[in-house]
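K.L.:
sequence first, predicted model second:
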Amino acid sequence: MYDFEGDKAAAGAGGSGPHRALLLLEVPRLAGELAASHTIDLVAPRRPSGDGRPVLVIPGFRATDGMTGRLRSHLKRHDFRVHGWRQGANIGLTDRLIDGLVERFEGIRKEYDEPVSVVGWSFGGVLARWLAHTYPGDVRQIVCLGSPWRADGERTRATGMFERSRRKHGISDRARPMIDLLRGPAPVPCTAVYSRSDGIVPWRGCAVDASEAPPAENVRVPSSHIGLVANPLVLDVVVDRLCQDPDDWQEFSWRSALARKWSPA
């Protein structure tokens, strides 16, 4: 994220992020993850388990709705009513994007007249946390994919891009209060999906403190960072969590998730 704490604090939090070798492997790994997810969808039984519930998917920094297309198409396959954020490239906490996100969320909430689940990828997950804190009665749950929300995860391989974007596009006066707010415990069920082999963000900054009320849990996956919206295991986690009843929450289990996925429809 933005280097709110300055270079000195960033250095104390672990330098510039994951090892460079992991960064260089991001794109090759994505190709394999994307191919695997398409192949598995061809053979796995279709399970329309979403019951038409609304889901908003927020892309990561510098990403667009097009880059979350694989995730959204998978959720649609499971009968969720999935929506992109329609703000173009996610260039950070500008007034235009903040106001646009609020308008988009409120529009979906009004359209369905029920709480909306929010899935955020990377910085999009940080924004999902902010929506949960701002609209706790209107957000059903959040799923954050490789989202460095903690202060000790502030310095990442993308921090330089955030700072260049701040110089080019500016930053809202609301930015720092937003970050301070979202760093509190999420007031709705929250699932943090992270990878220890993430090549862009430090995984420890993405993990949440486990809680039962409201539920907060971590799910570790073998994935690249940019592949978190295409990796077949991540897609299984997202579907499984979005199918949970917030009032009867069941802790994530790989055995249960995969058994449900491959059982006859």
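P.N.:
In hand now; what should we look at?
K.L.:
please make it C-alpha for all contacts and neighbour counts, starting now.
P.N.:
Noted.
K.L.:
roughly how far does Lys8 sit from Gly14?
P.N.:
Separation of Lys8 from Gly14 (CA to CA, to the nearest Å) stands at 11 Å.
K.L.:
okay, these two: which has more neighbours?
P.N.:
Comparing Lys8 with Gly14 by other CA atoms under 10 Å, the one with more neighbours is Gly14, at 15 against 10.
K.L.:
ok, the residue lying closest to Asp51 once chain neighbours are set aside - contacts?
P.N.:
Spatial nearest neighbour of Asp51, excluding adjacent residues (CA to CA, 6 or more residues apart in numbering): Asp79 at 6.0 Å. Applying CA atoms under 8 Å, 6 or more residues apart in numbering to Asp79 gives the contacts 48-53.
K.L.:
dump those residues into JSON lines; add distance to Trp85, neighbour count and secondary structure as well.
P.N.:
Output for those, formatted as JSON lines (distance: CA to CA, whole Å; neighbours: other CA atoms under 10 Å; DSSP: H, G, I helix; E, B strand; the rest coil):
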{"residue": "Pro48", "distance to Trp85": "23", "neighbour count": "14", "secondary structure": "coil"}
{"residue": "Ser49", "distance to Trp85": "23", "neighbour count": "17", "secondary structure": "coil"}
{"residue": "Gly50", "distance to Trp85": "19", "neighbour count": "20", "secondary structure": "coil"}
{"residue": "Asp51", "distance to Trp85": "21", "neighbour count": "11", "secondary structure": "coil"}
{"residue": "Gly52", "distance to Trp85": "18", "neighbour count": "14", "secondary structure": "coil"}
{"residue": "Arg53", "distance to Trp85": "16", "neighbour count": "18", "secondary structure": "coil"}
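K.L.:
now stretch 102-114: buried residues?
P.N.:
104-105, 108-109 (16 or more other CA atoms under 10 Å).
K.L.:
and the contacts of it?
P.N.:
Applying CA under 8 Å, 6+ apart, the set of residues contacting stretch 102-114 from outside is 54, 56, 85-86, 115-116, 138.
K.L.:
okay, one more to line up with it:
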Amino acid sequence: MAARALKLKPPPARLWISEWPRGAINAARLAGARRRLREVPRGDGRPVLVLPGLFNSDRSNFALRGYLNRLGYRAFPWVLGRNLGARTIGVEGERLFARIAAVAAETGAPVTLIGVSLGGIMARLAAHRRPDLVREVITVSSPFAGDPRATNVWRAFEWLTGERIDDPRVAALREEIARPLPVPATAIWSASDGLVNGRACRIGGERAIEVVSSHVGVQLNPDVLVVIAKVLNGQNADHD
């Protein structure tokens, strides 16, 4: 049975207006967290593909990919340019699926997908459509389980992508993406997110881990990086 989108409100203004200062703090904390970031088990060489958020490119995830590579994983960029929704990945995701297939063919293994915000929504679509290519999905601040109006960015989404959230095709994709995945899934979310409602970033029956973070720069938050490393290693990554 299809999952119903949660009826939620967007984050309050007090969180939204503090997003960019808090995002800068994430980046500042990263520089001082080197020892903590090293105190996680080494990776096993598996391929990991990192998907950026709305309007972002691979540059936004350079720190995450570099961290995973240093741990011993093989972290790949998505090489599709800025994330402008279907304009970038194809109407049915075909360009993204081709990229995942290329990484799987190069490495000889199914691919772990880590998606930030809109990138996580796309990662879930790929896992539903091509579970043969996907080992695991980790979403970071991705509002896949709620109405798009439970965010403060849905108008920006429409403007940047040319898609309309009430379009029947888009609504059908949202419904598909919100269904439980056929592969292991972890949702990293924050109740203090100022751009998307944290409750829209997780569903019952799938693992969810709460962190304290802004939405902007969430992929630079050392707490988030440590959680991702622990999830990849199969550890108890519940944030303390």
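P.N.:
Nice, thanks for sending it over. Since the model is a prediction, treat every value here as computed from it, not as a measurement.
K.L.:
could you get me the TM-score between them?
P.N.:
Once superposed, chain against chain, the TM-score is 0.87 (TM-score structural alignment, normalised by the length of the second structure); 232 aligned residues with a CA RMSD of 2.5 Å.
K.L.:
could you identify the most distant pair in the buried residues of stretch 102-114 of the first structure?
P.N.:
The largest separation in these, counting by CA to CA, is between Arg104 and Arg109 at 8.7 Å.
K.L.:
what segments of the stretch 1-150 of the first structure are strands?
P.N.:
Counting by DSSP state E, counting those that start in this stretch, one finds strands in the stretch 1-150 of the first structure at the ranges 54-58, 81-83, 116-121, 139-145.
K.L.:
so what touches stretch 74-90 of the second structure?
P.N.:
45-58, 65-66, 68-69, 92-93, 95-96, 99, 103, 118-119, 160-161, 163.
K.L.:
of the contacts of Asp79 of the first structure, which ones are shared with the second structure?
P.N.:
Using both residues aligned by TM-score structural alignment, their matches' CA atoms under 8 Å as the contact test, the members of these still in contact in the second structure are 49-52.
K.L.:
got TSV for the residues you listed, with distance to Leu34 of the first structure too?
P.N.:
Output for these, formatted as TSV (distance: CA to CA, whole Å):
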residue	distance to Leu34 of the first structure
Ser49	23
Gly50	22
Asp51	26
Gly52	25
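K.L.:
farthest-apart pair in these, please.
P.N.:
Greatest spatial distance among those (CA to CA): Ser49 and Gly52, at 8.4 Å.
K.L.:
excluding its backbone neighbours, what's nearest the alignment partner in the first structure of Arg74 of the second structure?
P.N.:
Taking TM-score structural alignment, the alignment pairs Arg74 of the second structure with Arg81 from the first structure. Distances taken as CA to CA, 6+ apart place Pro54 nearest to Arg81 of the first structure, at 4.6 Å, with adjacent residues excluded.
K.L.:
just tell me what that neighbour corresponds to in the second structure.
P.N.:
The equivalent of Pro54 of the first structure in the second structure is Pro47 (alignment by TM-score structural alignment).
K.L.:
in the first structure, what residues pair with stretch 131-140 of the second structure?
P.N.:
Mapping stretch 131-140 of the second structure onto the first structure (TM-score structural alignment) gives residues 136-145.
K.L.:
so how far is the matching stretch off the chain centroid?
P.N.:
Relative to the chain's own centre, stretch 136-145 of the first structure is displaced by 10 Å; criterion: CA atoms, centre = their mean, to the nearest Å.
K.L.:
tell me, what's touching Ser49 and Gly52 of the first structure both at once?
P.N.:
Shared contacts of Ser49 of the first structure and Gly52, counting by CA under 8 Å, 6+ apart, come down to 79-80.
K.L.:
gap between whichever residue in the first structure pairs up with Trp159 of the second structure and Ile91 of the first structure?
P.N.:
Counting by TM-score structural alignment, Trp159 of the second structure lines up with Arg164 in the first structure. Arg164 of the first structure is 10 Å from Ile91 of the first structure, where distance means CA to CA.
K.L.:
ok, Leu228 of the first structure next?
P.N.:
As for Leu228 of the first structure, its distance to Ile91 of the first structure is 19 Å (criterion: CA to CA).
K.L.:
again, but for Ala186 of the first structure
P.N.:
Using CA to CA, Ala186 of the first structure is found at 24 Å from Ile91 of the first structure.
K.L.:
now do Gly146 of the first structure
P.N.:
Applying CA to CA to Gly146 of the first structure and Ile91 of the first structure gives a distance of 18 Å.
K.L.:
for Trp254 of the first structure, same thing?
P.N.:
From Trp254 of the first structure to Ile91 of the first structure the distance is 35 Å (CA to CA).
K.L.:
between these two, point out the one with more neighbours.
P.N.:
Ile91 (21 against 13).
K.L.:
what does that one align to in the second structure?
P.N.:
For Ile91 of the first structure, the residue aligned by TM-score structural alignment is Leu84.
K.L.:
ok, its match to Arg46 of the second structure distance?
P.N.:
Taken as CA to CA, the span from Leu84 of the second structure to Arg46 of the second structure is 28 Å.
K.L.:
now swap in Ile188 of the second structure and tell me
P.N.:
Ile188 of the second structure sits 20 Å away from Arg46 of the second structure, going by CA to CA.
K.L.:
over to Ile203 of the second structure?
P.N.:
26 Å.
K.L.:
so how far is Gly198 of the second structure from the corresponding residue of the second structure for Ala31 of the first structure?
P.N.:
Matched by TM-score structural alignment, Ala31 of the first structure corresponds to Ala24 in the second structure. According to CA to CA, Ala24 of the second structure and Gly198 of the second structure sit 20 Å apart.
K.L.:
contact partners for the residue nearest to Gly125 of the first structure when sequence neighbours are not counted?
P.N.:
Residue nearest to Gly125 of the first structure in three dimensions, not counting chain neighbours: Cys144, with 4.5 Å by CA to CA, 6+ apart. Under the criterion of CA under 8 Å, 6+ apart, the contact list for Cys144 of the first structure reads 119-122, 124-126, 128, 190-193.
K.L.:
those into CSV, with extra columns for distance to Ala44 of the first structure?
P.N.:
Output for the contacts of Cys144 of the first structure, formatted as CSV (distance: CA to CA, whole Å):
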residue, distance to Ala44 of the first structure
Val119, 23
Gly120, 25
Trp121, 24
Ser122, 27
Gly124, 29
Gly125, 28
Val126, 32
Ala128, 29
Cys190, 27
Thr191, 24
Ala192, 25
Val193, 22
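K.L.:
keep only those of these that are in helices.
P.N.:
Among the contacts of Cys144 of the first structure, the ones falling in helices (DSSP state H) are 124-126, 128.
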